[in-house]
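Participant: Okay, sequence plus prediction incoming.
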Amino acid sequence: MKVKCPACGASMSLDALIGHDEARAVLVELSGISDELVRGCLKYLGLFRPSEKDLTFARVAKLLGGLRPLMQAGQISRNRQSYPAPREAWLWAFEQVLAARDAGKLNRLPLTTHGFLLETLTFWSPDKSSSPVSATLPQQPVQAVQTKLRSGARGLMEWADGTEP
């Protein structure tokens, strides 16, 4: 099945994407993050792309592999101190890092670590979440919501690995 990238218009076979080990690893990492966090996270990951070349699937999988456990833990540790990091904090921090880039405050691009994001998270407090929707919704765990798309993608990945249920 051919799919088209909404950002650049490139066409790619979904079978090739799932059959590619590193691309499949990216999909597995993304399947553990909620939808809104995926959007913010993918925008944030764009800050790791060197201007003269594209990010590889291996690099994206590694970056996501470092973030997902932190998101699921609901807290981070910086300078031997623990800070709360619920879902709303991650959404806020992604927005703040992207705003810093837009304001020219990120002097060294591409980013090489998650340090700036994690340091930004230390400044989060519940009253800083700007989204009125997140303030009115009950706290949702970082565990991904099961959707037909995720179930189908997971089934395709299991089929590609030869580990059908």
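Facilitator: Sure thing, it's come through.

Participant: going forward, measure contacts between C-alpha atoms and count neighbours the same way
Facilitator: Noted.

Participant: Identify the residue nearest the spatially most central residue of the chain in space, chain neighbours excluded?
Facilitator: Centroid-nearest residue in the chain: C41, 3.2 Å away (criterion: C-alpha atoms, centre = their mean). Nearest residue to C41, sequence neighbours excluded (C-alpha to C-alpha, 6 or more residues apart in numbering): F94, at 6.7 Å.

Participant: alright, now check it against this:
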Amino acid sequence: MRLTCTACGAHGSIEQFTADTDARRFMDMLLQLPAPVASQALRYTALFRPHKRGLTWDRACSVLGELAAMVKAGAVENYGRSIPASADAFASAMHSMLERRDALKLPLKNHGYLVSILVANAPGQAADREQQTEQQKRSDSQARHRQVESEAERMARMRAELQKAEANRMLRLGMK
């Protein structure tokens, strides 16, 4: 039976895949991932495949090992902050990347894009974005209120000037 690895593009018999130490190590790591992540991980690993050749098993193991470490930690590091991320969040982020594969600059060099998706979708980040949106709305509302207030002040000033001009006119008419 001849197989093609969807992650690295390698061709060979099933015996070749199971005889290679790194290939076995890759499969072992893949099977140890939580089910939602494992279902996306093989195709995600393929995003690291160079254009003109297959992804080496050693590189595939390295990519999968880094991914497994982040999933096991249940968090990603972003600018020194630890952002919690569940296995489902990882699976969803990888699925999102795979759906936009054509828009990605391939091959990927690291997990940076995956991390950025996880950070953007993190519950705390969503709350922060919501808070920023609400704060912006309040700020915009206050600015509009100040603008309306200054408009009202301007109208009051103009009204006072008109009344003064009218009083002066009446005085002049009464004096004649």
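Facilitator: Yep, that arrived. Everything quoted here is computed from the prediction, not taken from an experiment.

Participant: I figured the residue nearest to the centre of the first structure hits E95, correct?
Facilitator: No - taking contacts as C-alpha atoms under 8 Å, C41 of the first structure lies outside contact range of E95: 9.6 Å.

Participant: quick one: buried residues of stretch 120-133 of the second structure?
Facilitator: 121-122 (16 or more other C-alpha atoms under 10 Å).

Participant: Can you give the contact residues for that stretch?
Facilitator: The contact list for stretch 120-133 of the second structure (C-alpha atoms under 8 Å, 6 or more residues apart in numbering) reads 83-85, 119.

Participant: any idea which of those residues is closest to R24 of the second structure?
Facilitator: Comparing those against R24 of the second structure with C-alpha to C-alpha places A85 closest, at 27.7 Å.

Participant: Contact partners for that closest one?
Facilitator: So A85 of the second structure contacts 71, 74-76, 118, 122 (C-alpha under 8 Å, 6+ apart).

Participant: conserved subset of those residues in the first structure?
Facilitator: Contacts conserved in the first structure for the contacts of A85 of the second structure, using both residues aligned by TM-score structural alignment, their matches' C-alpha atoms under 8 Å: 71, 74-76, 118.

Participant: Mind checking which of the residues you listed are in helices?
Facilitator: 71, 118 (DSSP state H).

Participant: top of the kept ones among the contacts of A85 of the second structure by neighbour count?
Facilitator: Neighbour counts for these peak at L118, which has 25 neighbours (criterion: other C-alpha atoms under 10 Å).

Participant: Show me what it aligns to in the first structure.
Facilitator: L118 of the second structure maps onto L121 in the first structure, with residues paired by TM-score structural alignment.
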